[in-house]
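[1] 3D model of this:
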Amino acid sequence: MTIGTASAGTFTVNNSTGPVADFTSIQDAVNASNDGDTILVYLGFYEENVDISQANITIESESGPDVTTVQDVTGVDDCVFSIGKINEGVNNVTINGFNVTGGNGIHFYESSGELRNNIISDGGIRAVSSHITVINNTIISKGISFSYLHTSALLENNEVFSCSGAGIHILDQARVTLVNNTIYNNSAGIEMFSFADGHIYNNTIYGNEIGIDIVSNSYGKVANNTIYGNGEVGIRILDDSRGDVYNNYFNNTMNAQTDEPDPDIGPSTWNTTKTAGPNIIGGPYLGGNYWANPDGTGFSQTHGGVDGICDLPYIIDGNNIDYLPLCLLTPIEETENLKEYVNGLDGEVADSTKHVLNVKLDNVIDKLDKGDNDKAIKKLEDFIKFVGIMERQGKLDGTQAAYLISEAERIIEMIQNSEG
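    Next up is the predicted model:
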């Protein structure tokens, strides 16, 4: 070990050839660290079980997880990284950029910190009465578990897959927010149990036995997710649990399973108030969910509505009803809706400008009605150019122009997608 080569507040670690470092083990660097220090680990293979009792430190790899592995010591049944195991209340610990494999993975005990840009296999992540942030990680084989009162977490932009149990397990009053994660090929994608609380937004959940499982007095707010191809059911809410579930895309053989609600808390809700969109399938209004089946017989696939909301409610059971289920509109219907928007600009836009906009949209509808999609797209492109000219001349304001252009572009995309 050579002391004095690191800059202030930074210790380096290297156990192989390459740069001379301050330490040859991560544990020795942790033991020497103080508040605010960074431990920079050079690429290589490190066989360690690291106990962290120093708060406010960052442990990060220089070259990333593909070439920097930390594995548990053979024959030792322990975590690769333990935060707060020796002394609880170890806060603000960041672990960034490692391939963490084997053992019991990474464990927080009544502590806090961040996990970023790691690949974690065969050991998983566990947080007990802790607050952690988990961003841009890949978790394989064993999932993530949050348990007990005072546990809270944010999971964002992670990939969680091939776990024999739940990919993400929230239990015993833990509170977790999940945003933009991809969760697939697990026994359950997300499992909530025993007074758990989960806010689940913008995730893709597929190929699990159960997509989302909310049971035993738990609550989930589930919005803007894509949930498909789950073998048993897309979402299950049972055992005195409830959820607020809206603006999700479901496409599973069975999309939802519920039971008799607790009269003290009432049934789950399956739609929000109808408001301007766009919604999960690109329609003009937020409301309920899109209900599809792989064989094309789903409620949203077989029922229509003029505004992207089905004309009839979707009855899951006698207590659970989506009053505003979503449906797809045709390009003609979408163009008609855009005309309604134009006509609703009374007093804001000159009649002559609205007239030209309507004529151009009528031309689009004419071409679509005749099946000439290529010419319809050209007419929409001409419409977009005209809107830009009207904005530059001050005849449309920026908000109006942006909406007209975005809707025209969306209709073009619909036409192109319809052609396969």
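
[2] alpha carbons only for contacts and neighbour counts from here, please
    Will do.

[3] buried ones in stretch 161-175?
    161-163, 165-175 (16 or more other CA atoms under 10 Å).

[4] quick one: which of those residues sit in strands?
    Counted as lying in strands by DSSP state E, out of the buried residues of stretch 161-175, are 161, 166-171, 175.

[5] looking at this, Thr177 is in a strand?
    Yes - counting by DSSP: H, G, I helix; E, B strand; the rest coil, Thr177 is located in a strand.

[6] Any idea how far apart the tips of stretch 178-185 sit?
    18 Å (CA to CA, to the nearest Å).

[7] scratch that, stretch 173-181 is what I was asking about
    Span of stretch 173-181 from end to end, CA to CA: 22 Å.

[8] And the contacts of that stretch?
    Applying CA atoms under 8 Å, 6 or more residues apart in numbering, the external contacts of stretch 173-181 come out as 129, 146-160, 170, 194-204.

[9] Type out the PyMOL command that picks the buried ones from those.
    Buried members of the contacts of stretch 173-181, defined by 16+ other CA under 10 Å, are picked up in PyMOL with:
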select buried, resi 129+146+147+148+149+151+152+153+154+155+156+157+158+159+160+170+194+195+196+197+198+199+200+201+202+203+204
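
[10] Now do the helices in the stretch 301-420 of the chain.
    331-343, 351-369, 373-392, 398-418 (DSSP state H, counting those that start in this stretch).

[11] Also this sequence, please, to line up against the first:
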Amino acid sequence: MSLKMKPSLTHPSATGKCHAPALSNAYHPSRGIGRSTIWAVSLLYSFMLIASLASAASITVSSDLQAAINAAQPGDTLLVAPGTYEKISIGKSLNLIGNGAVIQAGERDACVNIEASDVSISGFLVRNGFYGIKLNNVRGCTVANNTVIRCTQPGIALLFSDGNIIQGNNASFNGLGGEGWYGIYLSNSNDNLILDNVAYGNGAYGINLFPSCSNNTIRGNVLQGNMYGLYMFTDCSNNIIEYNDLSRNTNSGLDLRFDCTDNLIRNNSMIENVVAGLTLLDSGYNSISGNLIEANGRYGLQIQSNSNGNTIIDNTISDSQTGIFLDSSQNLIYRNKISYNVIQAEDRGENSWNASYPLGGNLWSDYHGSDDYQGPEQNVLGADGFGDLPYEIDSSSLDRYPIMGDQVRQISIIDKALNPTQARVGDDIKVTVRMEALYDLNQLTVRAYQSGEEAKGYGRLVASGDAYQGSFSTALLDPGEYDLVLRVNDVRGFELEETLGSFSVTPRS
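    Below you'll find the model as predicted:
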């Protein structure tokens, strides 16, 4: 180990030959502060600053990193040369900077154990430990620009540690054996900044807060390819979760469970998670705004089991099996764009799907009402940007002020023809339809109805050029008037049932 000390800085007071001047011109009520008093105080502060600078050293380390840590003084900087080093424990305020340095440990040890406040560590590859970098009961530490991989439990862990910065690290492929653990883990830790990290392919969670973690800011992280992107469990409140990419995880992008309340969740991306974009379980009074929640497998937004009093505003929720699933009450949902979900929304509680007029409700891609009236009761002539009729989620849940614009049918009929429209029993009716659909169509069938009741027989339509064609046989019908109804679904499960036209059947003579 070589020691490269900064040049020693000395000043006259260190020799004992220079003393602060006598304060003969000191403060007096009748005169104020004298010039020599100001000069003396300034000189004293200058001496203190010089002494502080002189005491901090920059030390280059190329072997036995723990010995260098033990020998260093608080405030020193250790410049760690390329090489592989054994586990370390830091019990004083130091700044460690790695340059191609690797720290690794056995599977039951932490690679880096930080037990002092105001420690900074950056630029290391940390691997193959029980923990990667562990902060225990400390504050004011910075962990930045490290790669922490293949540890048995968390890559980076904060235990009972407040006011730290975790920034720009790659904490991936940790906890892959046994129980499955985390990229970054906070426990009983508050007021931390978790910024711009990557946590990919960890056994369970990209980032996990459990339990009792409050007032943390989790911003700009990429949490993909885990079971859960960000998982908050038990009494985690008043956290800010913003501008994170919580996508392509095997369960949910973001999951809050059991008394995780009053969190601000905004401007995140939750795309193509296998189960849900965002799940709340027994967690209420959160603000969920400005998020892109798109193409998740089962649910865009899933709110369950006493997750009451949440505000859901200005989100885009699209292309999932169910856009919003609510099994809770007293939630307020408005100004969201809810589009192209197989089931746009399901409400099993008592929730509000619009704010008061004129704040309005939500934009639904399958709303096809008109906008001719305005006002709280939509009974005053003149458009206001809200549909005149409510959007119906179910018989007891309505959006009273659906927002107009961008409504597009997932499946629509653009042309249709029946020939003939008057047939004798046993004749075939030729059916031609031209369709417009966002996704590939699976199956098209036609069935006859009489006075609202389905009659016997059906026909199938197949693609023919830019149209679908087939025939419907009247052989099983009694003479009378009928409606011919098309049923169609697409590869994502959207369904359309629409009457193509009427025909009559007469007896054969």
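
[12] if we can go back for a sec, and the buried residues of stretch 161-175 of the first structure as CSV, adding distance to His303 of the first structure?
    Output for these, formatted as CSV (distance: CA to CA, whole Å):
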residue, distance to His303 of the first structure
Phe161, 34
Ser162, 36
Cys163, 37
Gly165, 37
Ala166, 34
Gly167, 34
Ile168, 34
His169, 36
Ile170, 36
Leu171, 38
Asp172, 40
Gln173, 39
Ala174, 39
Arg175, 37
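
[13] Of all pairs in these, which one is the farthest apart?
    Taking CA to CA as the measure, those span a maximum distance of 25.8 Å, between Ser162 and Gln173.

[14] got TSV for the ones in strands among the buried residues of stretch 161-175 of the first structure, with distance to Glu60 of the first structure too?
    Below are those laid out as TSV (distance: CA to CA, whole Å):
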residue	distance to Glu60 of the first structure
Phe161	24
Ala166	28
Gly167	25
Ile168	24
His169	26
Ile170	27
Leu171	30
Arg175	27
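
[15] My guess is Asp406 of the second structure contacts Asp366. True?
    No - in this structure, Asp406 of the second structure is not within contact of Asp366 by CA atoms under 8 Å, at 9.3 Å.

[16] Which one's more surrounded, the two?
    The residue with more neighbours, out of Asp406 of the second structure and Asp366, is Asp366; 17 against 13, by other CA atoms under 10 Å.

[17] Which position in the first structure pairs with the more buried one?
    Aligned by TM-score structural alignment, Asp366 of the second structure pairs with Thr302 of the first structure.

[18] Now do the contacts for that match.
    If you count contacts by CA under 8 Å, 6+ apart, Thr302 of the first structure has them with Gly296.

[19] ok, now how distant is it from Leu328 of the first structure?
    Going from Thr302 of the first structure to Leu328 of the first structure by CA to CA gives 10 Å.

[20] what sits in contact with each of the two?
    By CA under 8 Å, 6+ apart, Thr302 of the first structure and Leu328 have no common neighbours.

[21] how close does the residue most central in space within the first structure get to Ile309 of the first structure?
    Of all residues in the first structure, the one closest to the mean position by CA atoms, centre = their mean is Asn180, 2.2 Å from it. Using CA to CA, we find Asn180 of the first structure at a distance of 25 Å from Ile309 of the first structure.

[22] Ok, Asp366 of the first structure next?
    From Asp366 of the first structure across to Ile309 of the first structure, the span is 25 Å (CA to CA).

[23] before we move on, the earlier item: what's the match for the residue nearest to the centre of the first structure in the second structure?
    Checking TM-score structural alignment: Asn180 of the first structure goes with Tyr243.

[24] What sits closest to Ile140 of the first structure if chain neighbours are left out?
    Excluding the flanking residues, the one nearest Ile140 of the first structure by CA to CA, 6 or more residues apart in numbering is Ser121, at 4.6 Å.

[25] Which one of the ones in strands among the buried residues of stretch 161-175 of the first structure is nearest to Tyr184 of the first structure?
    The shortest approach to Tyr184 of the first structure among those belongs to Phe161, at 4.9 Å (CA to CA).

[26] tell me the contacts of that closest one?
    With contacts defined as CA under 8 Å, 6+ apart, the neighbours of Phe161 of the first structure are 139-141, 143, 167, 183-186.

[27] Kindly report the same for Met254 of the first structure.
    232-234, 293.

[28] measure the nearest residue to Glu333 of the first structure once chain neighbours are set aside to Ile332 of the first structure for me?
    Leaving aside its sequence neighbours, Glu333 of the first structure sits nearest to Val306 (CA to CA, 6+ apart; 7.0 Å). Val306 of the first structure sits 11 Å away from Ile332 of the first structure when distances are taken as CA to CA.

[29] So for those two, which residue has more residues nearby?
    Ile332 (19 against 15).

[30] Report the contact partners of that one.
    365, 368-369.

[31] 10 Å - rerun?
    Applying CA atoms under 10 Å, 6 or more residues apart in numbering to Ile332 of the first structure gives the contacts 338, 361-362, 364-369, 411, 415.

[32] try Asp317 of the first structure
    If you count contacts by CA under 10 Å, 6+ apart, Asp317 of the first structure has them with 256-260.

[33] go with 7 Å
    By CA atoms under 7 Å, 6 or more residues apart in numbering, Asp317 of the first structure lies in contact with nothing.

[34] Now do stretch 118-133 of the second structure: distance from first to last residue.
    End-to-end distance for stretch 118-133 of the second structure, by CA to CA: 15 Å.

[35] got the contact list for that stretch?
    With contact meaning CA under 7 Å, 6+ apart, stretch 118-133 of the second structure is reached by 93-113, 139-157.

[36] Which residue numbers in the first structure does stretch 443-454 of the second structure align to?
    Following TM-score structural alignment, stretch 443-454 of the second structure has no partner segment in the first structure.

[37] Pull the residues that contact that stretch.
    Contact with stretch 443-454 of the second structure is made by 455, 457-461, 481-489, as judged by CA under 7 Å, 6+ apart.

[38] what about Ser7 of the first structure, how many residues close to it?
    Neighbour number of Ser7 of the first structure under other CA under 10 Å is 9.

[39] ok, now Ile38 of the second structure?
    Ile38 of the second structure has 14 nearby residues by other CA under 10 Å.

[40] Same check on the one 5 residues further on?
    Applying other CA under 10 Å, we find 13 other residues in the vicinity of Leu43 of the second structure.

[41] remind me, longest helix of the second structure?
    The longest helix of the second structure (DSSP state H) is helix 35-55.

[42] Flag every buried residue along that helix.
    Those would be 36-37, 40, 51, for helix 35-55 of the second structure by 16+ other CA under 10 Å.

[43] With the first structure overlaid, report how far the helix or strand following it is off on average.
    Remark: after helix 35-55 of the second structure, the chain's next helix or strand is strand 58-61, criterion DSSP states H and E. When the first structure is overlaid, strand 58-61 of the second structure sits 5.1 Å from its aligned residues on average, using mean CA distance after the TM-score superposition for the first structure.
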